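>>> Generate a structure from the sequence data that follows.
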Amino acid sequence: MKKLFIILIILFSFILSFSQRFLPPVKDSYLTSSFGEYRDTGDKPHFHLGIDFSSFSRIGYPVNAAADGYVYKIWLNHKVYGNTIFLYHPDYDLITVYAHLNSFKGILSEIANSVISEVGNTFAEVKFPEDEIRVSKGEEIAYSGKSGEAEVPHVHFEVRELRKSGNEEIEIVRDALEFVDYIEMRPRKLEALEIRSNNRTFKLLEDQITEIPFATLPKLEVKADEKIGNNTKIIPRKISLRVNDELVYEIEFDAIRADEMYSANTVFGYGSNIFTYWLKLYSSSFITPIKVNRWNEIAFTLKDRNPAELILEDIWGSVKVYKLVLVKEM
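A predicted model of the protein is given here:
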């Protein structure tokens, strides 16, 4: 009886946590881009701060509220996000963002049209009083488009968190896949393709050890991605480098501060674009995705030959490990 009671509690907790997840903004859709990817569109390189859902190449496809809440603000004519809705969800203390919209629905459409008649194509932000415009989970709030820097119609979806740091309010953008009720059913292939050091590039294979030369300090960059189905490529969630059995460097795309949006070149190397990701395994500065950077600690302990492991992980639990040997050049 006691075992049955414990099982029922666990099952209830699982059902409760599952039911409290956000709805995807597009019904029956699929993921087309992930959080943290490199973007070289617009004025300068930046992180992709959300996840993208297909609107099936259609403008005007319904966009739905992820959870109960109210409208926090809207953006009109933003150069990157285009027409955008921000919803605040008191039950979660989180904000969801819906971008690249073609148009809004209901009262928001009326307000947007009124503002546009005054400002034209100029960027405008409209903030609303708390609880003034309520929305329900699954409610239709807008229609998909390709406003802003979007090249094809889709819905860009974000989860944001506001934190206090003294008198300053910091906006943290979280990986929305942690919060949304989405199950990836397509086949996935997580892999590192190449690694480069000292202007030389080496192919990586899972079943062999790759020797990588370095001079004073290894400045490694790895080309990696995860292919999903036939037409989607995303970035690995976590990339780790272990040298001589010690964790030396780690990047994880779980959160990025909003004010770090244009710091993508801290993490991504030369040759990165919307389709190709060269990830640096070194840095002279710190931003949120860089979780571990111990190169300065271990620089003087490196030997002539240093066994290493490159580890890729995705958000669904897949792991790939590549064996390396870092060889000091004389």
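>>> From now on I want contacts and neighbour counts done on CA atoms only, so please keep to that.
Fine.
>>> Please enumerate the strands of the stretch 101-250 of the chain.
Along the stretch 101-250 of the chain, the segments classed as strands by DSSP state E, counting those that start in this stretch run 124-127, 134-135, 140-144, 154-165, 168-174, 188-197, 200-203, 209-214, 221-228, 232-234, 238-243, 246-252.
>>> tell me the most buried of these?
Per-stretch averages of neighbours, counted by mean count of other C-alpha atoms under 10 Å, single out strand 140-144 among these, with a mean of 24.
>>> same for it, what does it pack against?
With contacts taken as 3 or more C-alpha pairs under 8 Å, 6 or more residues apart in numbering; DSSP states H and E, strand 140-144 sits against strand 62-64, strand 94-104.
>>> make it 10 Å
Applying 3 or more C-alpha pairs under 10 Å, 6 or more residues apart in numbering; DSSP states H and E, we find strand 140-144 packed against strand 62-64, strand 82-89, strand 94-104, helix 107-119, strand 154-165.
>>> between those, which one is nearest to residue 186?
strand 154-165 (19.0 Å; C-alpha to C-alpha).
>>> so what does the closest one touch, helix or strand wise?
Checking 3+ C-alpha pairs under 10 Å, 6+ apart, strand 154-165 ends up next to strand 31-33, strand 51-54, strand 62-64, strand 82-89, strand 94-104, strand 140-144, strand 168-174, strand 255-257.
>>> switch to 7 Å and redo it
strand 51-54, strand 94-104, strand 168-174 (3 or more C-alpha pairs under 7 Å, 6 or more residues apart in numbering; DSSP states H and E).
>>> Residue 304 and residue 327 touch, don't they?
Yes. Using C-alpha atoms under 7 Å, residue 304 makes contact with residue 327 at a distance of 5.7 Å.
>>> on that earlier part again, generate CSV for the helices and strands packed on strand 140-144, with distance to residue 183 as supplementary columns.
Formatted as CSV, the helices and strands packed on strand 140-144 follow (distance: least, C-alpha to C-alpha, whole Å):
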stretch, distance to residue 183
strand 62-64, 18
strand 82-89, 23
strand 94-104, 19
helix 107-119, 31
strand 154-165, 16
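>>> compare with the first, here's sequence two:
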Amino acid sequence: MRKLISLVLIVVSIISMAMFMPPVGGQLLITSSFGEFRGTGNRGPHFHMGADFSTQMRSGVPILAAADGWLVRVEIDEDDIYGNVVVLQHENGFRTLYAHLSGFSEKIKSIIDSVVAEFGRRRIVVEFPERNIWFKAQEVIGYSGQTGEAAQPHCHFEIRNIDETVCYNPSDMLNIPKPADANFTVRGLMIDGERLNYTENEVYRFRGSWPKIAIDAVASVGRNVIGLRSLRLYFNNDLVYHIDFSEIRLEEFNNVWAVYTENSVADGYRYTAYYKLYPDKSSNVVKLNRFPELGQIPSRTNVTIVCEDVWKNEHEVKFVLERR
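Next comes the predicted model:
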């Protein structure tokens, strides 16, 4: 019976992962993940609300519809965070968004050209009638570019609900292959604001009833660093804190300081982001917070941080805390 249940869960998992097809052709290589910290842009520090996929730093690479759907909206704005955008509506109730485009599909190019000719290069949002202009799965909707705040040409891809109030993690709905050179790395640890080098099973000191732990941990793929999907903090094998990036509400776009420390940096060329594993500001990304009921933790406490990457591999970070 347990084997049957496990098999069913595996099948359901595979189906959910394959809900959408890749928005770029060829080998699918993720370069930035959902929920990562972003510190630039005219909207201020914010969460990365989608996933980025490589186009080998080339503009003009075809960007493909992730499923059958009709055109909802086109945004023309080279200076906004997203740059030029296409949004599709799908029969499964989701919408997909494709950003930083350098150009649009031939199917809609003449419409866009006429709008630009009339209104100029200001920000333009064109909304289309429901079920009027259709795209088949893997049909070209536009071309890769670096409009908006993109440092290099790539494909920025988002999955949203129908009223565009929630963004979902694309790694849960796409089959993203794990590169052979992907490695989990702990780049830094902070306890009570003090930066430390992480060594497994090391003893670290803390003050007060419980420590403020923050961790800079990523999956590295070549020159790219990929943020985590979730983090779970355990004290003496008891789960006390859980951050999960399965979805983020659009109203929390700028609520990054609830999850990241204020010395985090992401400017297109540098990425250093410490996840806060303690309560500060409220956020729906924080799924469990048992600190209010903890009281004072033991003077010597075993700590385990379970870090899950975008491929759902779990990596354990272990050390010991002793009160000063």
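>>> what's the TM-score for these two chains?
Scored against TM-score structural alignment, normalised by the length of the second structure, the superposed chains reach a TM-score of 0.89; 310 aligned residues with a C-alpha RMSD of 2.3 Å.
>>> that older thread, tabulate the strands of the stretch 101-250 of the first structure (CSV), appending distance to residue 107 of the first structure.
Formatted as CSV, the strands of the stretch 101-250 of the first structure follow (distance: least, C-alpha to C-alpha, whole Å):
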stretch, distance to residue 107 of the first structure
strand 124-127, 13
strand 134-135, 11
strand 140-144, 10
strand 154-165, 20
strand 168-174, 27
strand 188-197, 41
strand 200-203, 55
strand 209-214, 60
strand 221-228, 38
strand 232-234, 35
strand 238-243, 42
strand 246-252, 40
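>>> Let me see the contact set for the nearest residue to residue 124 of the second structure once chain neighbours are set aside.
Nearest residue to residue 124 of the second structure, sequence neighbours excluded (C-alpha to C-alpha, 6 or more residues apart in numbering): residue 76, at 5.1 Å. By C-alpha atoms under 7 Å, 6 or more residues apart in numbering, residue 76 of the second structure lies in contact with 83, 84, 85, 123, 124, 125.
>>> can you do 8 Å?
Neighbouring residues of residue 76 of the second structure by C-alpha atoms under 8 Å, 6 or more residues apart in numbering: 83, 84, 85, 121, 122, 123, 124, 125.
>>> Could you identify the buried members of the residues you listed?
The neighbour-count test (16 or more other C-alpha atoms under 10 Å) applied to the contacts of residue 76 of the second structure identifies 83, 84, 85, 124 as buried.
>>> measure the second one to residue 121 of the second structure for me?
Spelled out, that is residue 84 of the second structure. According to C-alpha to C-alpha, to the nearest Å, residue 84 of the second structure and residue 121 of the second structure sit 11 Å apart.
>>> and for these two, which residues touch both?
76, 77.
>>> which residues of the stretch 201-324 of the second structure fall in helices?
Along the stretch 201-324 of the second structure, counting by DSSP state H, counting those that start in this stretch, helices occupy 291-294.
>>> for the spatially most central residue of the first structure, what are its contacts?
Centroid check for the first structure by C-alpha atoms, centre = their mean gives residue 35 as the closest residue, at 1.1 Å. Counting by C-alpha under 8 Å, 6+ apart, residue 35 of the first structure touches 48, 49, 50, 51, 175, 176, 235, 253, 254.
>>> Please list which of those are preserved in the second structure.
Retained in the second structure: 48, 49, 50, 51, 175, 176, 235, 253, out of those (criterion both residues aligned by TM-score structural alignment, their matches' C-alpha atoms under 8 Å).
>>> Tabulate those in TSV, adding columns for neighbour count.
TSV is the format used below for these (neighbours: other C-alpha atoms under 10 Å):
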residue	neighbour count
48	22
49	29
50	25
51	21
175	24
176	23
235	26
253	23
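>>> For those, work out which two are farthest apart.
Farthest pair in these (C-alpha to C-alpha) is 176 and 235. Separation: 14.0 Å.
>>> which residues touch residue 32 of the second structure?
Going by C-alpha under 8 Å, 6+ apart, residue 32 of the second structure touches 51, 52, 53, 224, 225, 226, 227.
>>> run the last query once more with 7 Å
51, 52, 226, 227.
>>> One more: residue 54 of the second structure?
Counting by C-alpha under 7 Å, 6+ apart, residue 54 of the second structure touches 29, 30, 31, 154, 155.
>>> if we go to the first structure, which of these are intact?
Comparing those with the first structure on both residues aligned by TM-score structural alignment, their matches' C-alpha atoms under 7 Å, the contacts found in both are 29, 30, 31, 154, 155.
>>> For the equivalent of residue 314 of the second structure over in the first structure, which residues are in contact?
Aligned against the first structure by TM-score structural alignment, residue 314 of the second structure finds its counterpart in residue 319. Residue 319 of the first structure is in contact with 311, 312, 313, counting by C-alpha under 7 Å, 6+ apart.
>>> who wins for most neighbours among those residues?
Neighbour tally across those (other C-alpha atoms under 10 Å): the maximum, 24 neighbours, falls on residue 312.
>>> ok, of the kept ones among the contacts of residue 35 of the first structure, which one's closest to residue 159 of the first structure?
Using C-alpha to C-alpha, these come closest to residue 159 of the first structure at residue 176, 5.3 Å.
>>> Tell me who's in contact with the counterpart of the closest one in the second structure.
Residue 176 of the first structure maps onto residue 170 in the second structure, with residues paired by TM-score structural alignment. Counting by C-alpha under 7 Å, 6+ apart, residue 170 of the second structure touches 50, 51, 158, 159.
>>> Which helix runs longest in the first structure?
Longest helix in the first structure, counting residues (DSSP state H): helix 2-19.
>>> Same list (the contacts of residue 35 of the first structure) but as JSON lines, adding distance to residue 110 of the first structure.
Listed next are the contacts of residue 35 of the first structure as JSON lines, based on distance: C-alpha to C-alpha, whole Å:
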{"residue": "48", "distance to residue 110 of the first structure": "30"}
{"residue": "49", "distance to residue 110 of the first structure": "28"}
{"residue": "50", "distance to residue 110 of the first structure": "27"}
{"residue": "51", "distance to residue 110 of the first structure": "28"}
{"residue": "175", "distance to residue 110 of the first structure": "32"}
{"residue": "176", "distance to residue 110 of the first structure": "29"}
{"residue": "235", "distance to residue 110 of the first structure": "39"}
{"residue": "253", "distance to residue 110 of the first structure": "37"}
{"residue": "254", "distance to residue 110 of the first structure": "36"}
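>>> No further questions, thank you.
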